[in-house]
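K.L.:
Sequence below, structure please.
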Amino acid sequence: MKKLLNYLLGYVIISIKGEGVERFLNIALQRGMNLWDIKRKKDGTVQAQVHLSAIKPLRHVARKSRCSFRIVGRAGLPFQLKSVKKRKSMVVGGILFLAGLYVLSSFVFFIDVTSQEPIKNVSSETVKRLAREKGVVVGRPKWLMDFTDTEKYLMNQMPQLSWVNVSAQGTKVEIEIVEKVLPEPGEKDKTPGNVVAFKDGVVTEILVMRGQARVASGDTVSKGEVLISGLILPLAGEAAPPSSSPSPDTEPELVRADGIVRAKVWYRGYGECPIVEKEEKLTGKSTRSVTLKWGDRQFGLWGDKESPYPLGTEKITSKKINWPGAKGSPLEIIITTYGEGKITEKNWGAEGAKSQAVQKALLTIQQRIPPQAQIVNQEVKPLDEGGDGVKRVFVVIETEEEIGKFLAIE
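P.N.:
Just a heads-up that it's a prediction; the model follows:
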């Protein structure tokens, strides 16, 4: 803090010589003049630093102590501002240059379509055309483009794609795509495989369209278990069950198994809620700080380095000022927003806390239940509070859903 104050007020480096140098320093200190970084040189002179405002009073001290001093150096903000005033045009030109670079770096000059694998089934021009329909256009500012919306639009319009990522790098927008691996014509009908369970359950219904059933209604199955086999074995002298499709030949046959297997599946979830819940909420009050980063160096332009609020949030956004052909580290403007928070209490009551705990448990379960599943039962099991004022529940949901998926035979 003291160094910052010295810099703002300005200071000079003086060289003192004469027989009464010690007397000079004592008188100056007695009169409240702040001298620091005092050093004795080999030639017998003494060098010290003093505020710019103390130069005139020091002349009287020099006469009284029969010494002399001269200024050998100047430092601080007043001298830098004086130097800047002499070069106004250069400073203004530099500011305009940086402002121009910042504005130009905010516009898009190039749009590229890339892929880690060679692009086979889509056209780069088609991707660019669809991106233009969502506002990703050369010559437009990046802040007016919604990359997330563009990604969703490309996925909906181009079913050949399995993944899209739109990002900006300087003045270039890169659209990275991944194509779906499509089977060759006729491959789907020829690839042998089984229908296996992709989750645990109890079979309620099985319909075999091709292959041989390996389970029946009422059987308990585990994840990965074969439900409908693509290996059709001959039934030696026995009548084929309705759910089987035996081969007329005497040798086993490999086919692509197909069918529907529905089963009861159970999902379990845990939830808890305190009767008196403490929650941190934002008050709406906020402050910002702005920092300029160049390589490993950072310069605080204004604002607090740390949050002035005991509780709250901290959000950091940055903007790199880059341009084509630039060398070295780009300039980066870092804006930190501090939001004030406070602790609030909400009394749910015993029943309200239980209801909230059930909702939390259901939320964890619903994320795992597929949309086509049919919920047939729901059970809530309260747990002991443990004397800590927290309601705890265990929720079990029973569904009926299809659990079979095709898995090719290696």
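
K.L.:
alpha carbons only for contacts and neighbour counts from here, please
P.N.:
Will do.

K.L.:
mind listing the helices in the stretch 51-200 of the chain by residue range?
P.N.:
Secondary structure of the stretch 51-200 of the chain (DSSP state H, counting those that start in this stretch): helices at 55-65, 77-85, 88-105, 124-133, 147-157, 187-190.

K.L.:
want to try JSON lines for those, with mean neighbour count and distance to Thr317 as columns?
P.N.:
As requested, those are arranged in JSON lines below (neighbours: other Cα atoms under 10 Å; distance: least, Cα to Cα, whole Å):
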{"stretch": "helix 55-65", "mean neighbour count": "15", "distance to Thr317": "46"}
{"stretch": "helix 77-85", "mean neighbour count": "13", "distance to Thr317": "30"}
{"stretch": "helix 88-105", "mean neighbour count": "13", "distance to Thr317": "16"}
{"stretch": "helix 124-133", "mean neighbour count": "15", "distance to Thr317": "26"}
{"stretch": "helix 147-157", "mean neighbour count": "16", "distance to Thr317": "17"}
{"stretch": "helix 187-190", "mean neighbour count": "10", "distance to Thr317": "49"}
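
K.L.:
closest to Ala197 out of those?
P.N.:
Across the helices of the stretch 51-200 of the chain, Ala197 has its closest neighbour in helix 187-190 (19.8 Å, Cα to Cα).

K.L.:
who touches the closest one?
P.N.:
The set of residues that contact helix 187-190 without belonging to it, under Cα atoms under 8 Å, 6 or more residues apart in numbering, is Val255, Arg256.

K.L.:
Can you lay out the helices of the stretch 51-200 of the chain as a markdown table showing distance to Val203?
P.N.:
Written out in a markdown table, the entries for the helices of the stretch 51-200 of the chain read as follows (distance: least, Cα to Cα, whole Å):
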| stretch | distance to Val203 |
| --- | --- |
| helix 55-65 | 97 |
| helix 77-85 | 82 |
| helix 88-105 | 61 |
| helix 124-133 | 45 |
| helix 147-157 | 35 |
| helix 187-190 | 26 |
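
K.L.:
closest to Phe394 out of these?
P.N.:
Closest among the helices of the stretch 51-200 of the chain, once you apply Cα to Cα, is helix 147-157, at 37.0 Å.

K.L.:
That closest one packs against which elements?
P.N.:
helix 124-133, strand 161-169 (3 or more Cα pairs under 8 Å, 6 or more residues apart in numbering; DSSP states H and E).

K.L.:
contacting residues around the residue of the chain most remote from its centre?
P.N.:
Residue distances from the centre of the chain (Cα atoms, centre = their mean) peak at Arg66, which lies 68.7 Å from the mean C-alpha position. The contact partners of Arg66, taken as Cα under 8 Å, 6+ apart, are Gly18, Glu19, Gly20.

K.L.:
here's the other one to compare against:
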Amino acid sequence: MKNQWTSYLYGIVKVTIAGRGTERFLNDCMRENVVVWNVKRSKDNGLSFYIRLQDVHALRIVARKNDCKCRFEKRVGFPFLVRRSWKNSGFVLGLLAFLVVIFVLSNMIWGIKIEGASPETEHIIKKELSNIGVKTGKFQFSVKNPDDIQKSLTDNIQQITWVGVELMGTTYHLKVVEKNQPEEEELVGPRHIVAEKEAVIKKMFVEQGQPLTTLHEHVTKGQVLVSGLIGKEEEQKKVAAKAEIFGETWYKSTITIPLNTTFHVLTGDTKDKHFIQFGSFRIPIWGFGKNTYKTYEVEDDVYYLKFLNFTLPIAYVNETFLEKEEITRKYTVKQAKEAALDRGRLDVEHNLDDKEKVIGEKVLHQTNENGKVRLTVLYQAIENIVKTTPIVQGD
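P.N.:
Predicted structure coming up:
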């Protein structure tokens, strides 16, 4: 018989019959739509076979019409398993309670390990984790995912440069890279300080060495600004030149800004749907109804359930629909020009350090064609132009 496993769910009974007309008994079973399978002849010329639990009543009717003796030998299947379990309900309930407890404990947070942080920084990290709800005893699916935890820690703790967050079993593992304090300068050999690029000197502080240039002087790339040779020519001494020199430099940029730009933005309106996921199949449990947003983004937060150290193919899924709308931004020529200047300035500042900055700009060329404003701009910046080069024999 095909699909015996479905019959097992509803119950299977093994039947033996003996006496006259066993073949006729089987024929009558067929007429009464009693499904039989695994028919075997026994040593005493009787027959044994299997039927479904739901056909027992029909079999009794057939047995009354024949001279065969009918006996139920074996009962297997889920209904009989439940009946036997009910007799030992204490043991079954204890087993189920044990599995439920293990399942619940496997989906909680029982440890937070932090590596690479000093005791002070570790205390700050644990305090921030507690503020965002990541603490021992909390359910894993009730806290942020590791990526969001990482972003929150990096944004709110100034003492760290990077932190990696990984959930292994019931423990969060954090690997921290702290911001390094300025280290003492290593001993270096004799050297000159030269200009890294063409500039006009605007600020100059020489700590060690012989200055060869002055403020407001135009210097070229590679020109020696501070010599590492000090003293008279016949008694020159080689030292490691050290200075802080800022110069005015120039960056030429070409920026194009369209007068009309169409793009999508989030409206702030959202709709959540909740699912229980088995493998790739999802069963909705909350948030029914069709999504009515014309344009939208979808974000999925998937939390897999765990049992001991195993990740089960069962997950809770929170699917969020973020409504988007199309916006057309319109610039006048003047506004487009200002936007182009701002964009160019940001591009230049992206390559500068904290002590460096853009101090001016000059539009070299402007065109307005095909609905676009195109600017060629020269930006003036103040930046560190120091570059060191070792003193070689013959300098």
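
K.L.:
Adding distance to Lys39 of the first structure as columns, could you present the helices and strands packed on helix 147-157 of the first structure in JSON lines?
P.N.:
Output for these, formatted as JSON lines (distance: least, Cα to Cα, whole Å):
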{"stretch": "helix 124-133", "distance to Lys39 of the first structure": "69"}
{"stretch": "strand 161-169", "distance to Lys39 of the first structure": "53"}
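
K.L.:
Just tell me which of the helices of the stretch 51-200 of the first structure ends up closest to Glu332 of the first structure.
P.N.:
With Cα to Cα as the criterion, Glu332 of the first structure lies closest to helix 88-105 of these, at 10.2 Å.

K.L.:
The residue farthest from the centre of the first structure and Arg40 of the first structure, how far apart?
P.N.:
In this structure, Arg66 of the first structure and Arg40 of the first structure are 18 Å apart, going by Cα to Cα, to the nearest Å.

K.L.:
same deal with Val113 of the first structure?
P.N.:
In this structure, Val113 of the first structure and Arg40 of the first structure are 69 Å apart, going by Cα to Cα.

K.L.:
more crowded one of those two?
P.N.:
Counted by other Cα atoms under 10 Å, Val113 of the first structure and Arg40 do not tie: Val113 has more neighbours, with 16 against 12.

K.L.:
Would you confirm that the more buried one contacts Ser167?
P.N.:
No - the pair formed by Val113 of the first structure and Ser167 falls short of the contact definition of Cα atoms under 8 Å, at 10.9 Å.

K.L.:
residues shared between the contacts of those two?
P.N.:
Contact with both Val113 of the first structure and Ser167 is made by residues Glu174, Ile175, according to Cα under 8 Å, 6+ apart.

K.L.:
which SS state does Leu364 of the second structure fall under?
P.N.:
Here Leu364 of the second structure is strand, with the state taken from DSSP: H, G, I helix; E, B strand; the rest coil.

K.L.:
Next, count neighbours for it.
P.N.:
In terms of burial, Leu364 of the second structure registers 12 neighbours under the definition other Cα under 10 Å.

K.L.:
Tell me who's in contact with it.
P.N.:
Contacts here follow Cα under 8 Å, 6+ apart; on that basis Leu364 of the second structure touches Leu375, Thr376, Val377, Leu378.

K.L.:
what's near enough to touch the third one?
P.N.:
In this case it means Val377 of the second structure. With Cα under 8 Å, 6+ apart as the criterion, the residues that contact Val377 of the second structure are Lys252, Ser253, Thr254, Leu341, Gly344, Glu361, Lys362, Val363, Leu364, His365.

K.L.:
What is the nearest of those residues to Leu96 of the second structure?
P.N.:
The closest of the contacts of Val377 of the second structure to Leu96 of the second structure turns out to be Gly344 (Cα to Cα; 66.4 Å).

K.L.:
Count the neighbours of the closest one for me.
P.N.:
Gly344 of the second structure has 24 neighbouring residues, counting by other Cα under 10 Å.

K.L.:
Would you mind measuring from it to Ser253 of the second structure?
P.N.:
7 Å.

K.L.:
before we move on, which element is the closest residue to Phe69 of the first structure other than its chain neighbours in?
P.N.:
Taking Cα to Cα, 6 or more residues apart in numbering, and ignoring the residues beside it in sequence, Phe69 of the first structure has Ile16 as its nearest neighbour in space, at 4.3 Å. For Ile16 of the first structure, the element it lies in under DSSP states H and E is strand 11-17.

K.L.:
what's that strand in contact with?
P.N.:
Residues from elsewhere that reach strand 11-17 of the first structure, judged by Cα under 8 Å, 6+ apart: 44-52, 67-76.

K.L.:
Show the buried residues in these.
P.N.:
Burial by neighbour count, 16 or more other Cα atoms under 10 Å: within these this picks out 46-52, 67-69, 74-76.

K.L.:
From the residues you listed, which land in strands?
P.N.:
For these, the ones inside strands are Val46, Gln47, Ala48, Gln49, Val50, His51, Ser68, Phe69, Arg74, Ala75, with DSSP state E as the criterion.

K.L.:
Farthest pair within these?
P.N.:
Taking Cα to Cα, the two most distant members of these are Ser68 and Ala75; they sit 21.1 Å apart.

K.L.:
Helix or strand: which one has the nearest residue to Gly300 of the first structure once chain neighbours are set aside?
P.N.:
In space, Gly300 of the first structure comes closest to Thr291 once its chain neighbours are excluded; the distance is 4.4 Å by Cα to Cα, 6+ apart. Element membership of Thr291 of the first structure, judged by DSSP H and E, is strand 276-294.

K.L.:
Could you name the helices and strands sitting against that strand?
P.N.:
Packed against strand 276-294 of the first structure by the contact rule (3+ Cα pairs under 8 Å, 6+ apart) you find strand 297-302, strand 312-321, strand 331-347.

K.L.:
tell me, what residue is most central in the second structure?
P.N.:
Short answer for the second structure (Cα atoms, centre = their mean): Asp147, at 4.7 Å.

K.L.:
related to what we said a few turns ago, closest one to Arg87 of the first structure among the helices and strands packed on strand 276-294 of the first structure?
P.N.:
Closest among those, using Cα to Cα: strand 297-302, at 21.9 Å.

K.L.:
by contact count, what packs against that closest one?
P.N.:
Of the remaining helices and strands, those touching strand 297-302 of the first structure by 3+ Cα pairs under 8 Å, 6+ apart are strand 276-294.
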